[in-house]
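Visitor: What follows is a predicted structure for the sequence shown.
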Amino acid sequence: MASKMSCWSVVLMLSILLGSTIVFFIIGALGPLSTQGVHHPMSLCIVPSSHKIVWDSSKRMIDDEQCKTMGRSVSLNELEKAELYPTENALFYTPIPFLKKNVMSRLFHFLIVDLGINFKTSEYPKKLMKHNLNTFRAEVSLGYRNKISGPWTRLASGNVSRTVSCSPNHMGVTTCDHAHLFELGSCHHKQYMVNLFFPSLPLDNMYKGLSPLARVSLYEVHQSMAFTKLWFVLKSVLCPISIAVLIWFRYRMGTADNSQQRTLQQRLMSFMGYTLVFYNVPFDLLSLYFDCPWLLVFNDFRQGLYVAALFSFWIISVQEHCRKDGETQTSIGTYWKEMGVVLLACTFLFIYEFCERGIQVVFPFYSLWGNWLSISVAWVFIGIASLSALLYLLMFLVATVRAYLELRRKEKELSSLSESARRSYEGLFGQFKFFLFVTVLVAVCSIATVVLPTEMMLHQWQHGKNEYAVYTALLTGNYGMWNAYTLLIMILYAPSKQKAASNGADETDPSKLQKFLSKQSQN
């Protein structure tokens, strides 16, 4: 009867996992895009000295009204005569949002702005690439206000260096990629103003003033309001559920028979449950009331902590069933190689995150991708983390195959056991097969979400008259899958209050199967 009930429970839990993942996927697919992008062409103001304005001690910002007072505004058509405007007198500016009557919302959650530079002809960018002079230096200042009119308050200012990558397209026309300009971890204010000043342009000895430029623009990306609301709802629902399951799991561990020593696998489940609760708490709601520029870094840290716990649980749980030395109790130090790989990948990803978004909390214009030296350092961090992740994947696949083959071989030896013991072990074998299957499924889906290009964030898949947000579906589906997987594994392997009648062991205790495999391996 035990194996029958175990079989039904495995089928039920697998259905719940797949069903919840599909439901979350559909919610995301039918929902809004996760992000929205807006193009902002920059206006040109001719003033006596743009450099003095950017570094003005009064911290004033240039907008349409200030430009009329201090100088004159130049239309985009007049850039055809840009050689008449020296760089020291030219200042580019644009409000965000572009229309004065519009305002930003705190539900936008973050603000990422890229710089786009268009040239009149392909000759200039070709010369830049030829002479390796495609780094543009600028002085930029960022201001804000919380009314649709009135003075601006300076938020940040500084010098930036951005490398512009240009290449000919399929029509032979040279186009240039956008360069990251700044990032804000929260969108707390109603309007923003960007002032941009080029002290000089590359190859200024060959080209006069702003003559190479056709247009300077900003491309702003923020999280969509509808997706933010959807994300708040998902976290507000899943957070209390994960807390309840964790409390129940800890209660079962505390009230189980004292003769049952807590296994390493169960201790890792507890840690994974704590990190899931920490990840599910909707701290994002704070951004609706407070300016939280650190929120993006904090959210990435929470997700990284849960993923590290998840990966550690996967590799150690599988390895626990591959031991052949007869040991019944192990510690985290036993798997120092596996944990070392996980910690190495997480550490270098955290260093990269801190060096990029961490510094942007206090200086939003900073970017590791601003010059070739920092780009090289960034690729070192990413390269070491990627190699560690690849090594982990190989170790996990080898351990999974070994555990599955060992399980298949040991199943043939169950016929020599008594009927009650055989039924008990058949149930444990079914549970472990379920664990292996869903673990591989979750791992594949998680990796697929990570490696997909970020350009999908702004794309929709159209089928007939219907449009589906693919990236939003992956985000919500992956989030729901992680929650369903963790909670179901905790429920499946929670210690029982009663002993099995045959040998006084808990039928849900993973150590019972581990002891059986270890014992059989020694024989």
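Guide: Perfect, I can see it now.

Visitor: Please count neighbours and contacts with C-alpha atoms only from this point.
Guide: OK.

Visitor: three-state assignment of the spatially most central residue of the chain?
Guide: Residue closest to the mean C-alpha point of the chain, counted by Cα atoms, centre = their mean, is Asp300 at 6.0 Å. Assigned by DSSP: H, G, I helix; E, B strand; the rest coil, the conformation of Asp300 is helix.

Visitor: what does Phe136 give?
Guide: Each residue gets one of three states, and Phe136 gets strand by three-state DSSP.

Visitor: dropping in the other structure now:
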Amino acid sequence: MTFCLVLLCSAPMSGVILETLNVRKLVAFGFALFTAQIIFFLIGGLIAPSPHTNDQILMTKCVDRESISDRWFFMRPRSSNYSCKEFLPEGDLDKVVPSDVKAAQIVFMAQFPHPREGVQLRMTRWFQQLIAVLMLDVKYKSQFEMRPEAQITFDVRLGYRNHGDSDHDWKEIAYSRETRPLKCTLDPAATRHQGHDHPIGDGFYYDCEVLPLFTLGSCHYDHYLVNLRIPVDTKKGTNTDIGMLQDVWMVEIHQNGGFTKVWFSLKTVVFPATLAALIFFWNRVRELSRQPNLLERTIFALGLVLSCLNCPIEWLSLM
């Protein structure tokens, strides 16, 4: 018995037989495709790690008494003469901040990656992408109540340093003043008795949505540093209605290097196979004694697009 794969042409009641497959070849072809699919599933489930890893960082608060906006403030190593000299202790900011220090002189620092077990880790280009978001700890106080449609404005600097550079040799990637809307709700325990002649007590925290900070399409450097300032300007109304800010957390998310290696390897293997199938198909079409019809050209165009998507050009990002 013979099966015919037929493509209908634009002319009525006509067709073109591209290939003939007997039962054995058809079963072998389907089994090969099914086996390849199972192998890809096993690679993704047993070999490849999770696609992304995140690191939650409590940003350290440093006091910049000289108000030098282009100076880098960092935590490691502490022995460096260029590192932060005055750290704010833990506690309510309205109590631990000295009276002569303004809000714009407080620098929130995040330096990553963190050392683990005494070993200073490094970022790698295998991580491919880097995303950071902010999480705010805002405490309710009656004299610093948050406005429903409040916005937070902050100055952020992103810097980098490579392995072998001096400890203080941080270079700027980007600087920006950003404004983000605050979407926060008060702790339900604080509003449980509201409306029964019970004022909301101080000390409850707001539940705020995360704020996008930055996205890098490649992880090109070994170490990264974030300096964040949240200035207050009563004349312009900047950050005057965001409540009592206590702490700032930064969540850093990057693609796992192991996942990237598996992903690149699969694309490198699959790309020649899809390209060879596309070339084989087009050569068989051109062997016909007529011009390719619309359906055949569409299939070729679709295969060409898929081949471009499977092309492992991401290897260039490692250079």
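Guide: Alright, I've got the coordinates. Here the structure is a predicted model, which is why all the values come from computation and not from measurement.

Visitor: Enumerate every residue touching Ile384 of structure 1.
Guide: Taking Cα atoms under 8 Å, 6 or more residues apart in numbering, we find Ile384 of structure 1 in contact with 345, 348.

Visitor: how close does it get to Ile351 of structure 1?
Guide: Ile384 of structure 1 sits at a distance of 11 Å from Ile351 of structure 1 (criterion: Cα to Cα, to the nearest Å).

Visitor: Now do the helices in the stretch 151-300 of structure 2.
Guide: Using DSSP state H, counting those that start in this stretch, the helices of the stretch 151-300 of structure 2 run over 257-286, 294-310.

Visitor: could these be laid out in a markdown table, adding distance to Gly30 of structure 2 and mean neighbour count?
Guide: Putting the helices of the stretch 151-300 of structure 2 into a markdown table (distance: least, Cα to Cα, whole Å; neighbours: other Cα atoms under 10 Å) gives the following:
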| stretch | distance to Gly30 of structure 2 | mean neighbour count |
| --- | --- | --- |
| helix 257-286 | 15 | 15 |
| helix 294-310 | 19 | 15 |
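
Visitor: now for those helices, which one comes closest to Leu130 of structure 2?
Guide: For the helices of the stretch 151-300 of structure 2, proximity to Leu130 of structure 2 was assessed by Cα to Cα; helix 257-286 is nearest, at 12.0 Å.

Visitor: The closest one packs against which elements?
Guide: Packing partners of helix 257-286 of structure 2 (3 or more Cα pairs under 8 Å, 6 or more residues apart in numbering; DSSP states H and E): helix 294-310.

Visitor: now the angle from the helix it packs on to helix 257-286?
Guide: For helix 294-310 of structure 2 against helix 257-286, the angle by axes from the mean of the first three to the mean of the last three Cα atoms, to 10 degrees is 160 degrees.

Visitor: and helix 294-310 of structure 2, which stretch of structure 1?
Guide: Using TM-score structural alignment, helix 294-310 of structure 2 lines up with residues 264-280 of structure 1.

Visitor: roughly how far out does that stretch sit from the chain middle?
Guide: 20 Å (Cα atoms, centre = their mean, to the nearest Å).

Visitor: Please work out which residues outside it touch it.
Guide: 235-236, 238-239, 242-243, 246, 249-250, 299, 302-303, 305-306, 309-310, 312-313, 316-317, 320, 329-332, 483, 486-487, 490, 493-494, 510.

Visitor: mind checking how far the residue nearest to Tyr206 of structure 2 when sequence neighbours are not counted is from Thr238 of structure 2?
Guide: Nearest non-adjacent residue to Tyr206 of structure 2, counting by Cα to Cα, 6 or more residues apart in numbering: Leu186, 4.4 Å away. According to Cα to Cα, Leu186 of structure 2 stands 22 Å off from Thr238 of structure 2.

Visitor: so where do the strands sit in the stretch 101-250 of structure 2?
Guide: With DSSP state E, counting those that start in this stretch as the criterion, the stretch 101-250 of structure 2 has strands at 106-112, 130-139, 151-161, 171-181, 184-186, 206-208, 211-216, 223-229, 244-255.

Visitor: What does Asn258 of structure 2 correspond to in structure 1?
Guide: Just to correct that, residue 258 of structure 2 is Gly rather than Asn. So Gly258 of structure 2 corresponds to Ala226, using TM-score structural alignment.

Visitor: The closest residue in space to that match that isn't next to it in sequence: what's it in contact with?
Guide: Nearest non-adjacent residue to Ala226 of structure 1, counting by Cα to Cα, 6+ apart: Pro32, 6.1 Å away. Residues in contact with Pro32 of structure 1 (Cα under 8 Å, 6+ apart) are 224, 226-227, 469, 472.

Visitor: and Pro32 of structure 1, how far is that from Leu488 of structure 1?
Guide: Applying Cα to Cα to Pro32 of structure 1 and Leu488 of structure 1 gives a distance of 29 Å.

Visitor: what's the spacing between Ile39 of structure 2 and Asp64 of structure 2?
Guide: 57 Å.

Visitor: who has more neighbours, those two?
Guide: Applying other Cα atoms under 10 Å to Ile39 of structure 2 and Asp64 shows that Asp64 carries more neighbours, namely 20 against 12.

Visitor: ranges for the strands of the stretch 351-500 of structure 1?
Guide: Counting by DSSP E, counting those that start in this stretch, one finds strands in the stretch 351-500 of structure 1 at the ranges 461-463, 466-468.

Visitor: Save those strands as a markdown table, and put in distance to Met339 of structure 1 too.
Guide: Shown next, in a markdown table, are the strands of the stretch 351-500 of structure 1 (distance: least, Cα to Cα, whole Å):
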| stretch | distance to Met339 of structure 1 |
| --- | --- |
| strand 461-463 | 39 |
| strand 466-468 | 39 |
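
Visitor: Out of the ones you listed, which one sits most buried?
Guide: strand 466-468 (a mean of 14; mean count of other Cα atoms under 10 Å).

Visitor: This completes my enquiry, with thanks.
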